[in-house]
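> show me the folded form of this:
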Amino acid sequence: MKVIGFAGWSGSGKTSLIEKVVAVLAGRGLEVSLIKHAHHTFDIDHEGKDSWRHREAGCREVLISSERRWSLIHELRGDAEMSLEALLLQLSPCDLVLVEGFKHAAIPKIEVRRTVVREAPFYLKDPHVVAVATDVKLDTALPQLDINDAQAVADFVVDYAFRMAAVQP
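Purely as a prediction, here's the structure:
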């Protein structure tokens, strides 16, 4: 599986950009999966639902299945957070995995940067940033992608993941 990340500060537009890029890539026939890092306690289950009740009762894993989808909820119960490498092993095979967050991971990534973001850019110190999706011209030799052009970002992702990464040592 090819892996490329999207990293940026909160409010930079990562999720919106990824949503549009996924639609473009899927429209081209690619099987795309996503791993998203959440910094906060999150819940995909809701209080009162059967699966929530089983989890609250102490289940380590709850797998929910229907004719349309299935989902596995795994409670860490005090264990360490899984690494990106371990999470990648949990995915079914696909053409491309997009990673949102995991800004310190040693994977190629596109920094998502809008003018409203005031924090320091990652690309100045992170050698794994291979491009910047932005709404302003930046002083960098890295490829700069129009954050509002999902087609162009998708083109870069495909080119990087399937061509450029294959020729790098």
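> from here on, contacts and neighbour counts on C-alpha atoms
OK.
> and the residue nearest to Ala38 when sequence neighbours are not counted, what does it touch?
Once flanking residues are discounted, Ala38 sits nearest to Gly101: 7.7 Å by C-alpha to C-alpha, 6 or more residues apart in numbering. Counting by C-alpha atoms under 8 Å, 6 or more residues apart in numbering, Gly101 touches Gly5, Phe6, Ala7, Gly8, Lys36, His37, Ala38.
> now the other sequence, so there's something to compare against:
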Amino acid sequence: MIPVILFSGYSNSGKTTVIESVVSELTDRGYDITTVKHHKGDFELGGEEKDSYKHMRAGASRVILSSDTQLVDIVKLESERSLNSIIKGISDADLIVVEGYKSTVYPKIEVYRSELGHKRLGKNRNIVGLVSDESLEEFMPVFNFSEMKKLADFIEDSFLRAKSEEVLSC
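Take a look at the predicted model:
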């Protein structure tokens, strides 16, 4: 089973920036990372002038964009798919990194900026680590926004090496 780690926090807390840094660091180490980004509402790839948008507007239920270097699959849905359903469809990665879905039960890294004035997400949300702009005393690893290599080390040790050890022991 592919390990999954979520990055959760309030809007503008820095989740995307943290994920970019961690994914870059882990791919530099040779890991194959798949990301899933939760987005509220409709979204477009390229805008109204692009053919994919025109295909969807014309009524296509699915549009697949393919080139020699990328593949994008856009599917119209009657209702939102669960994160579990999305994850079950991923079979070729070392790690799945998810942005959002803070109410799900997967292990999470909370991304917290005190300047936004929000409370922390809470202790019962499967939070295994914290990225914060404050020095906080916690019973979990805490990383400053400048410590992304250390965060990548934590993820590697906690999720990727644990997976490798499981495979070796089989």
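> can you give me the TM-score here?
Remark: TM-score between the superposed chains equals 0.89 [TM-score structural alignment, normalised by the length of the first structure]; 164 aligned residues with a C-alpha RMSD of 1.8 Å.
> circling back: buried among the contacts of Gly101 of the first structure? Make that a PyMOL selection.
Per 16 or more other C-alpha atoms under 10 Å, the buried members of the contacts of Gly101 of the first structure correspond to this PyMOL selection:
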select buried, resi 5+6+7+8
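> which members of the contacts of Gly101 of the first structure are positioned in strands?
Gly5, Phe6, Ala7, Lys36 (DSSP state E).
> between the residues you listed, which is closest to Asp79 of the first structure?
Lys36 (19.0 Å; C-alpha to C-alpha).
> ok, that closest one - contacts?
With contact set as C-alpha under 8 Å, 6+ apart, Lys36 of the first structure has these partners: Val99, Glu100, Gly101, Phe102.
> so which of these persist in the second structure?
Shared with the second structure under both residues aligned by TM-score structural alignment, their matches' C-alpha atoms under 8 Å, the contacts from the contacts of Lys36 of the first structure are Val99, Glu100, Gly101.
> in strands only, show me those residues.
Per DSSP E, the subset of those in strands is Val99, Glu100.
> closest to Leu138 of the first structure out of the contacts of Gly101 of the first structure?
Gly8 (14.9 Å).
> burial count for the residue nearest to Val3 of the first structure when sequence neighbours are not counted?
Closest residue to Val3 of the first structure apart from its sequence neighbours, by C-alpha to C-alpha, 6+ apart: Val97 at 4.8 Å. Val97 of the first structure has 20 neighbouring residues, counting by other C-alpha atoms under 10 Å.
> quick one: Val97 of the first structure from Ala161 of the first structure, how far?
Val97 of the first structure sits 10 Å away from Ala161 of the first structure, going by C-alpha to C-alpha, to the nearest Å.
> closest to Arg118 of the first structure among the contacts of Lys36 of the first structure?
When the contacts of Lys36 of the first structure are compared against Arg118 of the first structure (criterion: C-alpha to C-alpha), the nearest one is Gly101, at 17.7 Å.
> report the contact partners of Val105 of the second structure.
With C-alpha under 8 Å, 6+ apart, Val105 of the second structure has these contacts: Arg125, Asn126.
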